[in-house]
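[1] give me a 3D structure for the following:
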Amino acid sequence: MSTLSVRSRRDPLFAEFDALVRSTIAPAARERLDFTPAAESVRDGDDVVLRMDLPGIDPGEVSVEVVTGRLVVSGERVDQRADGDATSTISEVRYGAFKRSFGLPSHLGPDAVSAAYDRGVLSIRVAGVYAGTEPTRITVADGAGSTE
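    Sure, this is the predicted structure:
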């Protein structure tokens, strides 16, 4: 246990100061500390599957939209800790709103997108991203016998 956490539990003056700092700075800091969830995309045949880590987020608080050729994922992780919780000294968990945006190929619309949420991971499938993108070999003609 760190000296800081021991002191905050024993010293009422420190706890009062800490509460004052949290009440004045926390609202502004909370806006800055909104988070960006980790994401990865993988190819699955002609489709792309985008996965985003959203642990602790109610799936009803997540929005997946197609807006002018972009896939937009937004939501919020709500801080459900009790107000005035004197036992919490360190938190590495980010709370607040998030918004991620990913470009979509021009030939795809909202019908190509489906989403599912399972155990804290949002999976978004974008169907047909790679359809028709396989390379085609072009034969190169021998120009030695051609006439101009």
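
[2] please count neighbours and contacts with C-alpha atoms only from this point.
    OK.

[3] what's near enough to touch the residue most central in space within the chain?
    By C-alpha atoms, centre = their mean, the mean C-alpha position of the chain lies nearest to residue 37, the distance being 3.0 Å. Contact analysis of residue 37 by C-alpha atoms under 8 Å, 6 or more residues apart in numbering lists 52-54, 98.

[4] for comparison, sequence B:
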Amino acid sequence: MAREREERGLARREPEREWLASPWEFESASPWSLMRRISDEMDRIFSDFWGRSFSWLPERRAPSAMRWTPAVDVFRRGDNLIIQADLPGVEPEDVQVEATEDGITIRGQTKHEEEEEREGYYRSERRYGSFHRFIPLPEGVKPEGATANFRNGMLEVSLPMTEETKTKRVNIPIQVSEAEKAKAGQAKKAKA
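    Reported below is the predicted structural model:
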């Protein structure tokens, strides 16, 4: 019976790979990589069902190697919010940084050329592409006071924070209902 289904094209396809390899992968994955995986999975489902995918969409046209997004770290240093972006192989003049009250936009061009000549053969590789990364900012960050430095493939953007943005600790009292107080009192009596 299963062989008949295979011959007629009705056999159930085994998934090519698990969507998430382990439960812990979900915690470590970025929201954008998860969205990309969901998009890839939906593309596969549409392709299986209708015989074509949505790879004709502009952002899907580029091979995955060309869809590079720089890794960033966002943290506080003193009275400033710091954004560090890894931009290996990118020249400072090929990077543009814009700041608004909503966030920081980092965009630029990557150009990688590699030539090798040895033992009678010549190899030349060129990769070009653009990247774009938007980092939302919390309220109270002043984009007009932003500064940026680029050194050894690392872009660092520093934004001053207002007084309201700075961490303020407040102890919050926990309220307990009368029923919980009575239950706790009975438990103490039982232990004694």
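
[5] ok, back up a step: can I have the buried ones of the contacts of residue 37 of structure 1 as a ChimeraX selection?
    In ChimeraX, this line selects whichever of the contacts of residue 37 of structure 1 come out buried by 16 or more other C-alpha atoms under 10 Å:
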select :52,53,54
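
[6] which of the contacts of residue 37 of structure 1 sits closest to residue 32 of structure 1?
    Of all the contacts of residue 37 of structure 1, residue 32 of structure 1 sits closest to residue 98, with 11.1 Å by C-alpha to C-alpha.

[7] map that closest one onto structure 2.
    Using TM-score structural alignment, the partner of residue 98 of structure 1 in structure 2 is residue 131.

[8] and that match, what does it touch?
    So residue 131 of structure 2 contacts 67-70, 107-110 (C-alpha under 8 Å, 6+ apart).

[9] highest neighbour count among those?
    residue 110 (20 neighbours; other C-alpha atoms under 10 Å).

[10] ok so residue 100 of structure 1 is a strand residue?
    Yes - checked against DSSP: H, G, I helix; E, B strand; the rest coil, residue 100 of structure 1 lies within a strand.

[11] what's the closest non-adjacent residue to it?
    Sequence neighbours aside, residue 73 is the residue nearest to residue 100 of structure 1 in space, at 5.2 Å (criterion: C-alpha to C-alpha, 6 or more residues apart in numbering).

[12] what about that neighbour, how many neighbours?
    What residue 73 of structure 1 shows, counting by other C-alpha under 10 Å, is a neighbour count of 18.

[13] contact partners for it?
    By C-alpha under 8 Å, 6+ apart, the contact list for residue 73 of structure 1 reads 62-65, 99-101.

[14] that one pairs with which position in structure 2?
    In structure 2, residue 73 of structure 1 lands on residue 106 (TM-score structural alignment).

[15] which stretch of helix or strand covers that match?
    Residue 106 of structure 2 belongs to strand 103-118 when assigned by DSSP states H and E.
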